[in-house]
Every structure is written in structure tokens, then in C-alpha cells.
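Trainee: Predicted structure and sequence below. I'll ask about it afterward.
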Amino acid sequence: MTNNKTFDVIIIGGSYAGLSAAMALGRSLRKVLIIDSNLPCNRQTPHSHNFITQDGETPAAIAQKAKAQVLQYDTVQFHNDLALSGKKIPDGFEIATEKGDVFTAKKLIFATGIKDMMPDIKGFAECWGISVVHCPYCHGYENRGQKTGIMVNADRGFHIASLVSNLTDKVTMLTSGKADFYDLQISKFQHHGIDIIETAITEIEHENGHVKNVVFHNGEKMRFDAVYANIPFIQHSDIPVALGCELTEHGYIKLDPFQQTSVEGVYACGDNSNPMRSVASAVSAGNMTGAMVNKILTDESF
């Protein structure tokens, strides 16, 4: 239970971006409350990669270590709860939570992440983040040399294929419908021995989240060791939009160069506002956001 109800900054979301922002603010003696519901989008991912000093560590271990370090700063508090609503008040903002608490702050930071929308493919959700993955930089090295499917069409699929082809020569495009590639892209696929299969996928057979076979609508199967996918998402929290924050055409929270949303006093960082979806990127964005918010608070009081 958090007894104090008034803060300089409320950070909604206590994963990598939120904790990083909190550290920057805590080191400047700002009174900070982190509200987190403990549902990170990578909770199923076994290992985090491409993050210097933490390569190969579990996402949960990174978050736990970060939280312990952040809470060493006396002005930072952590509240396990779900933020349900927010509103503008004369001196800042008010946040109400699922447990019935109401907190106020001069500034808000949303580090709430995004929620992946799973396709209607049996076994997909169980494999997501384990062997059905989104990023060659996060997962590609571990799947080097493996038989790899790419469930992405059009330019995005071509881009991922070009990156993955440097890691394995066993690549197949799985478009689940008519392939949408330019002639030049198709010729490059042919040059690199990359086949295109347009048959719809109905199931991913797996063992504890590790892909074994992709099953097609016609009943045929094809063995794969890893599959890349690009799936739609929604904002994990609807509070930013309710406050008036604009989204980009791709569904991310729109930011200015200083991490501020379209609503003055409201900031965002991490996956909710940045397509570079990685732990390292989230930490970097959080650090920047904490510094920016501290500067604004300083400018207002100095």
C-alpha cells in the first residue's frame, strides 16, 4: 500500500522503460510513483539478447534487478496495481487504479507497452516470443543456420528476409495469401533460394513453445525451427488516448523530440511509442524521458 498520494511524476508501467525513467528521476530527488500490473509483453520470452551486459539473461531477471536498484532511491515508490483512468486537474494529473487508490502528480510518463493481437492460428500464441519471434536482432543469432519461415508479406517481409538471409540460407516466405512483392524483390528471393508459399497457415505444431511444423490449410506440413511474424497490436493502456494523446498512423503514441506526447505534461517511452522493440531501446528511451521530465520540472521551479 502506498500512503503518499502526491508525487512529482507518476510513471505508469514498471518494466524496462518505466524503471529507467524512474532511475533518472530518482537520482534527481524527484518524488516518483511507479504503477505496474506485472504483465510485460515479453513474459513468455526465455532470454533477452542484444543488450550489452545483459545478453542472454532472462527478461524477468533483468527487470527484477532493475527494480531493486531503482527502489534504492528513497524518493521512488512502486505500487503493484492497474491504472484504470486518468484526468487533468489544475496542478497536474490524477490517476485512479483498480484497487481504488487515487494518486496525483505534476507530470505523467506512460511506459505501458503494447498488447500483441494473436492470429487465429492454433499454437501461435504458445510459441510467441520463444520460437515464433519478431526481430532478427533479438533472436536471429540463436536461430542461425536453422530452417526459418517468415510469416510476413510485402515490404516488411522482404526487409526481414534480407536480414535473416545473412543468418541462414534455409529461408521460406509464408504469406498465407497472395504474395505482395515487386518483381525485383521476387528476383532477389530467387537469387537467394527463398521460396514463397501462399497457402494459408492453420496451425503451428510445437513442443513447449518450440516450433516443429507449420500446418497449412490443405493439410500439408513443413518443418521449421523458427518463424518470424509481424502481428498487429493495440496500446496496452487506453489512458493516453483518453487524455487526448495522439497516435501515429501505425498506432504508436506520437511524441515530440523531447518524448512529450501531444498533451502538455504527458510523456511516453518504450514499446508504446517506438517500433524499435527491444529491451535496450526501452531502457534508452526511458533514460531520456526521465531526464527530459526532470528538466521541465527544473525549468518550472528554478
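Mentor: Ah, there it is.
Trainee: going forward, measure contacts and count neighbours with C-alpha atoms only.
Mentor: Noted.
Trainee: Assign residue 23 to helix, strand or coil.
Mentor: Under the three-state scheme (DSSP: H, G, I helix; E, B strand; the rest coil), residue 23 adopts helix.
Trainee: Show the contacting residues for the nearest residue to it once chain neighbours are set aside.
Mentor: Using C-alpha to C-alpha, 6 or more residues apart in numbering and skipping residues adjacent in sequence, the residue nearest residue 23 is residue 70, 5.3 Å away. Residue 70 makes contacts with 19, 22, 23, 26, 76, as judged by C-alpha atoms under 8 Å, 6 or more residues apart in numbering.
Trainee: Dump those residues to a markdown table, plus neighbour count.
Mentor: Output for the contacts of residue 70, formatted as a markdown table (neighbours: other C-alpha atoms under 10 Å):
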| residue | neighbour count |
| --- | --- |
| 19 | 30 |
| 22 | 35 |
| 23 | 25 |
| 26 | 22 |
| 76 | 23 |
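Trainee: Start and end of stretch 216-229, how far apart?
Mentor: 16 Å (C-alpha to C-alpha, to the nearest Å).
Trainee: what's the spacing between the closest residue to residue 197 other than its chain neighbours and residue 152?
Mentor: The shortest distance from residue 197 to any non-neighbouring residue, by C-alpha to C-alpha, 6+ apart, is to residue 174 (5.1 Å). Residue 174 is 7 Å from residue 152, where distance means C-alpha to C-alpha.
Trainee: can you check residue 300 too?
Mentor: 47 Å.
Trainee: what about the two, which has more around it?
Mentor: Neighbour tally, residue 300 and residue 152, criterion other C-alpha atoms under 10 Å: the higher count belongs to residue 152, 24 against 8.
Trainee: what number of residues lie near residue 298?
Mentor: Neighbours of residue 298 (other C-alpha under 10 Å): 11.
Trainee: That one should be in a helix, yeah?
Mentor: Yes: with three-state DSSP as the criterion, residue 298 is part of a helix.
Trainee: what about versus this one:
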Amino acid sequence: MEKESTQEVIIIGGSYAGLSAAMALGRAGRKVLVIDSGKPCNTQTPHSHNFLTQDGQEPATIAAIALSEVLKYPTLSHLNDLVISARRIADGFELKTASGRSFKALKLLFATGVKDLMPAIKGFSECWGISVIHCPYCHGYEIAQQKTALLANGETAFHMAQVLSQWTKDLVLYTNGQVQLSEEQQQQLHLHGIPVIDTPVQEIQQEDGQLKSLLLADGQAHFFKAMYSRVSFAQHSDLPESLGCTINEQGYLVLDDKKQTSIPGVYAAGDNTTMARTVSMAVASGTLSGVAINSALTLESW
């Protein structure tokens, strides 16, 4: 196995949070390696919004611009590889990658994001991020005031219905089975003109990711061009947990006020730490983490 020199910081995950952290550290003159496997969770998403100067840009284009800017700093380097193991050693951490390389670092930053878990509905995954979306702040403007479906249940469904009422007055809620809403919530939805349909969704009929209709278990087809839904998720990398990092009940890495996990020397940034999944917030999270890591390294050297 090829041995590599020790880095001050290794960042695992080279999307918006990881590259933002790298820039902050590079501008502080830190020796940093970004290792990224090139599989962001927003691969299918055609456009990104709510990020100043890049509104409507393709996510991959934003990431490419970010990488080119980061690599202008001479102490920063980038490797397209997959980290498969991480362990604590006397003077930091040792990582091994799928290509057989070994690296050491004083500090680790996990910017590995999360992976969405698709429901067992035919056509759902093909539409995810394109015409089946999770966030009105990210994509709601483009489909505002259209007839829109919402696939959700329980408290999540009620909250999303309230939020989505700002973007459309023509909303239909599909609970995909037994309704898990209180009588009061159902009355509120009725008062706001939001039908609730509990017939299971059998298939999302689509073409190239563009929603055409929802095919229900009773054979009826309901026609929409867009649908909101919340899906479950898992940490994209199990390495933080293998190191002993605490994960909360919602499935996110727990951080202190200095962006450090429960394991000293291990930090995290981006989607693996919060439900606020936007490019702008990931960038902000990465910057804060980079500053925190540089501060820790500086104080430890005194």
C-alpha cells in the first residue's frame, strides 16, 4: 500500500461544504487534502436556487467552479477516491482508500452528506430532484400556482401543507395509506381547500424524470406536473460512526459550538449535520468548520 505524507487536515467529501472548508483553510496556509468520490446527492437536480450569484445554475457547474477556485491555493490538493476506513492513531488519524492509498492527518472533516432512501413506488427515484422535490425554497418558485401533489403523512404532511400554501392554492395531499392526522388537522386542511386522499400510490408515471400522473392502487390516474415529498435518509458514510461520532435521533451528526463531533479532532459540515439542505447553507457550514479547525490547530501550537 502506497504511503502518503501527513496532512494537517483531510476533508472527506468535496462538494459545497467540503470545498468551502478547504478554501477557508487554504487561505490560512494549511496543508489540506480533499478526498471525494464524485457522488453528490443532488446529481439529478437540474438547477440550484437561493445561492447569490449562482441562482438557476446547474449544481455540477457550481461545484466545478468551486474546485477550480480552491485548487488555486498551493497548500490545497484534491483526490478523486473513496475513503474506506479511518482510525485514530497517536498523532491524529489514518485513512485508507479504495485505490489502496494511505493518508495521515491531524484533523478530519466529514463533509460526506446524506443519501436519500427512495420509497418502493415505481417511477419515484427517476423523478426525484427533477419533478418530485423536497423543498419549496429550493424549487417552489418554478412550479408556483400549479396544481401540485404532496406525498406525505402525519405531522410532516400537515407542516408541509401549511408551508406550501404560500406557493400554490391547488394542493392535493396523498397519505399513501391510512391517514395519520388528527381530526383538527384534517379540518384545517379542509378549510384551506386541501383534499386528503389515502388510496396508496402505486406508480409515478413519468418521462425522463418529468411527472405525468400518479397511478393509484384503485386504478385511477391523477394528473400533475410536480409533487413534493420527504423521504428518509441515511448518512452517506458510515466512517464517522465507526470512529465513535454521536448521531442524534434524526440521523444527523452531533456537533458542538466549534463544529466538532463527539470525537476530538473530528469535525463535520453540510447535509450530514442538518436538515437545512441548500447549497448556500452548505457553503456557510463549510466556512465555519474551516475557521474552527484552523483555530484549533493554531491554539494547539501555542
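Mentor: Right, received. Where do you want to start? Bear in mind that the values here come from a model prediction, so they are computed numbers and not experimental data.
Trainee: TM value for the aligned chains?
Mentor: TM-score for the superposed chains, counting by TM-score structural alignment, normalised by the length of structure 1: 0.98, backed by 301 aligned residues with a C-alpha RMSD of 1.1 Å.
Trainee: rewinding a little: please point out which of the contacts of residue 70 of structure 1 structure 2 shares.
Mentor: Using both residues aligned by TM-score structural alignment, their matches' C-alpha atoms under 8 Å, structure 2 keeps these contacts from the contacts of residue 70 of structure 1: 19, 22, 23, 26, 76.
Trainee: which one of these sits closest to residue 63 of structure 1?
Mentor: Set against residue 63 of structure 1, the nearest of those by C-alpha to C-alpha is residue 19 (8.2 Å).
Trainee: show me the contacts for the aligned partner of that closest one in structure 2.
Mentor: Counting by TM-score structural alignment, residue 19 of structure 1 lines up with residue 19 in structure 2. When contacts are counted by C-alpha under 8 Å, 6+ apart, residue 19 of structure 2 is found next to 34, 66, 67, 70, 283, 286.
Trainee: Tell me which two of those residues sit farthest apart.
Mentor: Distance extremes for the contacts of residue 19 of structure 2: the farthest pair is 34 and 283 at 15.1 Å, using C-alpha to C-alpha.
Trainee: So for those two, which residue has more residues nearby?
Mentor: residue 34 (24 against 21).
Trainee: Can you tell me how far that one is from residue 112 of structure 2?
Mentor: Distance from residue 34 of structure 2 to residue 112 of structure 2, by C-alpha to C-alpha: 11 Å.
Trainee: and for the two, which residues touch both?
Mentor: Taking C-alpha under 8 Å, 6+ apart as the contact rule, residue 34 of structure 2 and residue 112 both touch 12, 13, 14.
Trainee: follow-up on the earlier one: residue 151 is in contact with the residue nearest to residue 197 of structure 1, correct?
Mentor: Yes: at 4.7 Å, residue 174 of structure 1 and residue 151 qualify as touching, with contact defined as C-alpha atoms under 8 Å.
Trainee: Looking only at neighbour counts, state which of the two leads.
Mentor: Between residue 174 of structure 1 and residue 151, residue 174 has the larger neighbour count (other C-alpha under 10 Å), namely 26 against 21.
Trainee: who are the neighbours in contact with residue 74 of structure 2?
Mentor: residue 26.
Trainee: could you measure it against residue 141 of structure 2, distance?
Mentor: For residue 74 of structure 2, the distance to residue 141 of structure 2 equals 40 Å [C-alpha to C-alpha].
Trainee: Also residue 299 of structure 2?
Mentor: From residue 299 of structure 2 to residue 141 of structure 2 the distance is 46 Å (C-alpha to C-alpha).
Trainee: Which residue of these two possesses the greater neighbour count?
Mentor: The neighbour comparison of residue 299 of structure 2 against residue 141 (other C-alpha under 10 Å) goes to residue 141, with 12 against 9.
Trainee: Tell me how many other residues crowd the nearest residue to that one once chain neighbours are set aside.
Mentor: In space, and not counting its chain neighbours, residue 141 of structure 2 is closest to residue 167: 7.2 Å by C-alpha to C-alpha, 6+ apart. Using other C-alpha under 10 Å, residue 167 of structure 2 is surrounded by 18 other residues.
Trainee: Next: the one 3 residues further on.
Mentor: Summarising burial for residue 170 of structure 2: neighbours were counted as other C-alpha under 10 Å, giving 17.
Trainee: In contact with the equivalent of it over in structure 1: list those residues for me.
Mentor: Superposed on structure 1 with TM-score structural alignment, residue 170 of structure 2 falls opposite residue 170. By C-alpha under 8 Å, 6+ apart, the contact list for residue 170 of structure 1 reads 145, 146, 147, 148, 194.
Trainee: With residue 90 of structure 2 instead?
Mentor: Counting by C-alpha under 8 Å, 6+ apart, residue 90 of structure 2 has no contacts.
Trainee: So it versus residue 243 of structure 2, what's the distance?
Mentor: Going from residue 90 of structure 2 to residue 243 of structure 2 by C-alpha to C-alpha gives 14 Å.
Trainee: same check, this time on residue 300 of structure 2
Mentor: For residue 300 of structure 2, the distance to residue 243 of structure 2 - C-alpha to C-alpha - is 22 Å.
Trainee: again, but for residue 25 of structure 2
Mentor: For residue 25 of structure 2, the distance to residue 243 of structure 2 (C-alpha to C-alpha) stands at 23 Å.
Trainee: What segments of the stretch 51-200 of structure 2 are strands?
Mentor: For the stretch 51-200 of structure 2, the strands defined by DSSP state E, counting those that start in this stretch cover 76-80, 83-89, 92-97, 101-110, 114-117, 132-133, 148-151, 171-174, 196-197.
Trainee: Would you format those strands as CSV with distance to residue 6 of structure 2 included?
Mentor: As requested, the strands of the stretch 51-200 of structure 2 are exported to CSV (distance: least, C-alpha to C-alpha, whole Å):
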stretch, distance to residue 6 of structure 2
strand 76-80, 13
strand 83-89, 12
strand 92-97, 9
strand 101-110, 5
strand 114-117, 28
strand 132-133, 42
strand 148-151, 48
strand 171-174, 53
strand 196-197, 58
